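> here's my sequence, what's the structure:
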Amino acid sequence: MDLLKKLQRVDATIGIIGLGYVGLPLAIASAKAGFSVIGFDVDDSKVERLYAGQSYIEAVSGADLETTAKRCAWTVDFTQLASCDVIVICVPTPLNQHREPDLSYVEDTARVIANHMTPDTLVVLESTTWPGTTEDVLKPLLAESGHALGQEIFVGYSPEREDPGNTTYRTQTIPKVIAGDGPEAQAMMEAYYGAVVETIVSVPTPTVAEAVKITENIFRSVNIALVNELKLIYDEMGIDVWEVIDGAATKPFGYMPFYPGPGLGGHCIPIDPFYLTWRAREFDVPTRFIELAGEINTNMPHHIVHRTREVLDLAKGRGLNGAKLLLVGVAYKKNVSDMRESPAMRLMQLFEEAGSSVAFIDPHVPNIPPMREYGMFEGRAALEPDAIAEAGFDAVVIATDHDDVDYAALLALGCPVVDTRNAIAKRGLDMVNVTKA
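Model prediction:
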């Protein structure tokens, strides 16, 4: 089989559709492995920046772009898919306004591939989705190309496992779950990903691989919901949940620490569990546990707003209406610029709906980018650090515990601090005026 031999010789052209947090690192890793790469995106500004050697995500450096420049091409011209031996789909899979799966990006991409692909091509879906998507959605759309599936066109699924900001595990070092639709596709998947990453984990079918990804993220969602609920309970008992977790984490077996926060962010955990709950309805199977976890995590921003109102009432005899608040961190997790599903944006919205004016600081986010649900905040600029002391804030709310923040300077403002991440205590600073929330 010509394609398999080309992959085994690392002599194939890899097309990566979607140059975001998943696609761009995979493109660079593929180029470093020796493959020729064509990266596709609908955003021509990304293409321009990549050709200028400017990366827009932390996982890929300018040096990475420079060292792989001879093997990488970037384009918005999808007709070039015809020259690709492997096409990897790395496009978003969000929820719609009814919290149901929105596969429009995957479907549109599959139709574009079908229009331009040539025989002897492997198409891989990496986007997170419900179990059965590759079989029920992707394959029928690719069949519209007129090429025979399993003979001329081969299909596989490999869930992305990127973790923005994680300096220990990168694309090449994270074990990669792979599954091909049939033995020929499986051999191609193993040849491609085996050359790109250190460890591959083969599972029997794409549906199993899709379920693996969903299971990983539901595990995290449920456990984060548990500690969020424990936090609410222990708060009423006067018990510090972070101290409880630190104590429990000393057990060398049977326990894994998870930590509370102001809500869930990132593309995976707030979204992926609902893909399974939606799919389960087709089989008339209840998903009460998963849905309860989602409800708890979704309600956490409301809890933070309530606690901030209580703190202001106690400290200043006023509520949120007319209050000036400083929100510390708007990225969804520490030390990254990733804004996807950030709970900080929901906090900003709730605070302003309550009549507060909200400014923010974030060393990784100078301006709030376009966001589907928070268009009203697009372009809002971070407050410069030297302007904080003069702003006269009524309270500080720590939403994201970036390392590159002067927390001592925040305490020096003398106003109440609502800490949703235990950032102050973790740094051994004075807890006067600090409320853990």
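
> okay, CA-based contacts and neighbour counts for the rest of this
Fine.

> and the nearest residue to residue 315 once chain neighbours are set aside, what is it in contact with?
Excluding its sequence neighbours, the residue lying closest to residue 315 (CA to CA, 6 or more residues apart in numbering) is residue 416, at 7.3 Å. Counting by CA atoms under 8 Å, 6 or more residues apart in numbering, residue 416 touches 311-312, 315, 394-396, 433-435.

> against residue 171, how distant is the residue lying closest to residue 71 once chain neighbours are set aside?
In this structure, residue 71 finds its nearest non-sequential neighbour in residue 36, 4.8 Å apart by CA to CA, 6+ apart. Look at residue 36 and residue 171: by CA to CA, to the nearest Å, they are 17 Å apart.

> neighbours around residue 402, how many?
By other CA atoms under 10 Å, the residues close to residue 402 number 22.

> over to it. Which of the three states is it?
State at residue 402, reduced to three classes by DSSP: H, G, I helix; E, B strand; the rest coil: coil.

> and this one, please, so the two structures can be compared:
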Amino acid sequence: MGIKIESSVLALSNKINTKSATIGVVGLGYVGLPLALEIVNKGFQVIGFDKDYKKISKLNNGVSYIADMSNAIIEKAVNEEDFEPTNDFSKLAYVDVIIICVPTPTTAGGTPNISYIVDAADLIEQNMSSDTLIILESTTYPGTTEELVQPILEKGDFVIGQDIFLAYSPERVDPGNLNFSVSNTPKVVGGITAACLEVSKLFYEKVINTNVFAVTSPQVAEMEKLLENTFRQINIALVNELSQICHKMDIDVWEVIEAASTKPYGFMPFTPGPGVGGHCIPVDPKYLLWAGQQHGISATLIEAADKINDSMPSFVVERLENYLNAQGKEISDAEIVVIGVTYKPNINDFRESPALHVIDKLKEKQCGLKIVDPFIETFQVDNDIFNTVSLTKELIRKADAVVILTNHATIDYSLIDQHAALIFDTRNTHYLFENEKYYKL
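All right, here's what the predicted structure looks like:
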């Protein structure tokens, strides 16, 4: 290691070890905000950057927009001047470590949209100082850090691994998970050079309370993240397809899964549902699919899993229609109460939620719709704005069917059980439903 590199590594390492380093987090969403507050909790000063003025205003007023993060935590960090939310990106010049946590959606055609990463990298390049560590955490295709971010950062006079340091460490955030958070979830990190890996690993060791696993390159870390979520997508697709087969054979798929789960090795239980949602599972496998295509590989298993999961909203609506028909009712004349819009229980995130696709298909059937979700007040499906309503006895009694799409813990399922004319539960929410017109997916 040359004298210049040693000097830069030593200077930055000393700042990290003494917690005198200022940390910048670019992107204050479901990944960036919890990470920023965890870094504050470990004794660092943090500047949080986001272009969304509404988010910055809320944070500076101690208001959280993430369901499992309290106002009190944000208010304390802001008032004690440990956390500075801002949309002034010139302040990137004053930070020692910059973590990129911006969205990575797909285009309408299903290809990677890395425009947010490019934008963040441009802003960093225009404002950063020497001896700075930049870590990309946004999920992306293998090669992004080296082929896209590195050339942007090196447009000026800085050299990666000598003047500045660059690494990739995939985010592992599971909103609403009470057992695993930023602090106790192991991190994977890959650096462009040995020096990049050294300082990035040191940084995470100061921030989290568990293992930091070093890999040989950013590409390995990028691919590892795609494997995590593609594994889930494929296994969810398997049980979703199994649920369709079991329905035709009049077999309870939930009992099948429970029985299979008794095997102490070689089996991991996954459960069916109305589809897949969130910022990871519907999106990340498409990045892997695209990456394979760029290298002449057709990932047919990933494609098939995608199609199966995408078919589930139609399967849900078709079964609901059949249950109504069995009662002599047409779905077009029915009043339907939908329970849950968010992609998973007990959070306020409805990105890519399968519930939105079910609601869209129910709209096409021209039935009456009332939506209950205690975690959100309003949402949009195509051009239609929906306002959620409270769950009441009168609401349930007037409905021809109740469809449970998200199993929030705060829902009064006994009220539904007692007063619903028909219940279609896509989440196996309650083993003790006594309603004679109760159906599971």
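
> show me what the residue nearest to residue 315 of the first structure aligns to in the second structure.
Here residue 416 of the first structure is matched to residue 422 in the second structure, going by TM-score structural alignment.

> over to residue 112 of the first structure?
In the second structure, residue 112 of the first structure lands on residue 123 (TM-score structural alignment).

> check contacts around its match.
Residue 123 of the second structure sits next to residue 89 when contact means CA under 8 Å, 6+ apart.

> what's the answer for residue 235 of the second structure, then?
Residues near residue 235 of the second structure by CA under 8 Å, 6+ apart: residue 270.

> quick check: which element contains the aligned partner of it in the first structure?
By TM-score structural alignment, residue 235 of the second structure lines up with residue 223 in the first structure. Under the criterion of DSSP states H and E, residue 223 of the first structure resides in helix 206-237.

> so how far is residue 329 of the second structure from the match of residue 416 of the first structure?
For residue 422 of the second structure, the distance to residue 329 of the second structure equals 11 Å [CA to CA].

> same thing with residue 440 of the second structure?
For residue 440 of the second structure, the distance to residue 329 of the second structure - CA to CA - is 19 Å.

> residues in the first structure aligned with stretch 143-160 of the second structure?
Counting by TM-score structural alignment, stretch 143-160 of the second structure corresponds to residues 132-149.

> tell me how far that stretch lies from the chain's centre.
27 Å (CA atoms, centre = their mean, to the nearest Å).

> repeat that for stretch 204-219 of the second structure.
The answer for stretch 204-219 of the second structure is 20 Å, by CA atoms, centre = their mean.

> buried set for it?
Counting neighbours by 16 or more other CA atoms under 10 Å, one finds that the buried residues in stretch 204-219 of the second structure are 204-208, 212, 214-215, 217-219.

> count of neighbours near the counterpart of residue 98 of the first structure in the second structure?
Using TM-score structural alignment, the partner of residue 98 of the first structure in the second structure is residue 109. Applying other CA under 10 Å, we find 6 residues neighbouring residue 109 of the second structure.

> how far away is residue 109 of the second structure from residue 379 of the second structure?
24 Å.

> residue 366 of the second structure now?
Residue 366 of the second structure is 19 Å from residue 379 of the second structure, by CA to CA.

> what does residue 285 of the second structure give?
26 Å.

> who has more neighbours, those two?
The neighbour count for residue 285 of the second structure versus residue 379, taken as other CA under 10 Å, is higher for residue 285 (27 against 14).

> residues contacting the aligned residue in the first structure for the more buried one?
Using TM-score structural alignment, the partner of residue 285 of the second structure in the first structure is residue 273. Residues in contact with residue 273 of the first structure (CA under 8 Å, 6+ apart) are 214, 217-218, 221, 290, 294.

> hmm, which of those are common to the second structure?
Compared against the second structure with both residues aligned by TM-score structural alignment, their matches' CA atoms under 8 Å, the contacts of residue 273 of the first structure retain 214, 217-218, 221, 290.

> can you say which of those residues are buried?
214, 217-218, 221, 290.

> please say which position in the second structure residue 73 of the first structure maps to.
Residue 73 of the first structure maps onto residue 84 in the second structure, by TM-score structural alignment.

> does its match count as helix, strand or coil?
Under three-state DSSP, residue 84 of the second structure falls in the strand class.

> can you show me the helices along the stretch 201-350 of the second structure?
218-248, 253-260, 284-294, 300-326 (DSSP state H, counting those that start in this stretch).

> out of these, nearest to residue 198 of the second structure?
helix 218-248 (13.2 Å; CA to CA).

> got the buried residues for the closest one?
Buried residues in helix 218-248 of the second structure (16+ other CA under 10 Å): 218-226, 229-230, 232-244, 246.

> got a list of what residue 203 of the first structure touches?
Residue 203 of the first structure neighbours (CA under 8 Å, 6+ apart): 177-179, 209.

> ok so, going back, tell me which helix or strand the match of residue 112 of the first structure sits in.
Going by DSSP H and E, residue 123 of the second structure is in helix 115-127.

> that helix against the first structure, how far on average?
Here the mean offset of helix 115-127 of the second structure against the first structure after fitting is 1.0 Å, by mean CA distance after the TM-score superposition for the first structure.

> find the centremost residue of the second structure, please.
residue 279 (3.7 Å; CA atoms, centre = their mean).

> need the contact list for the equivalent of residue 209 of the first structure over in the second structure.
Residue correspondence to the second structure (TM-score structural alignment): residue 209 of the first structure is matched to residue 221. For residue 221 of the second structure, the contact set (CA under 8 Å, 6+ apart) comprises 168-170, 188-190, 215.
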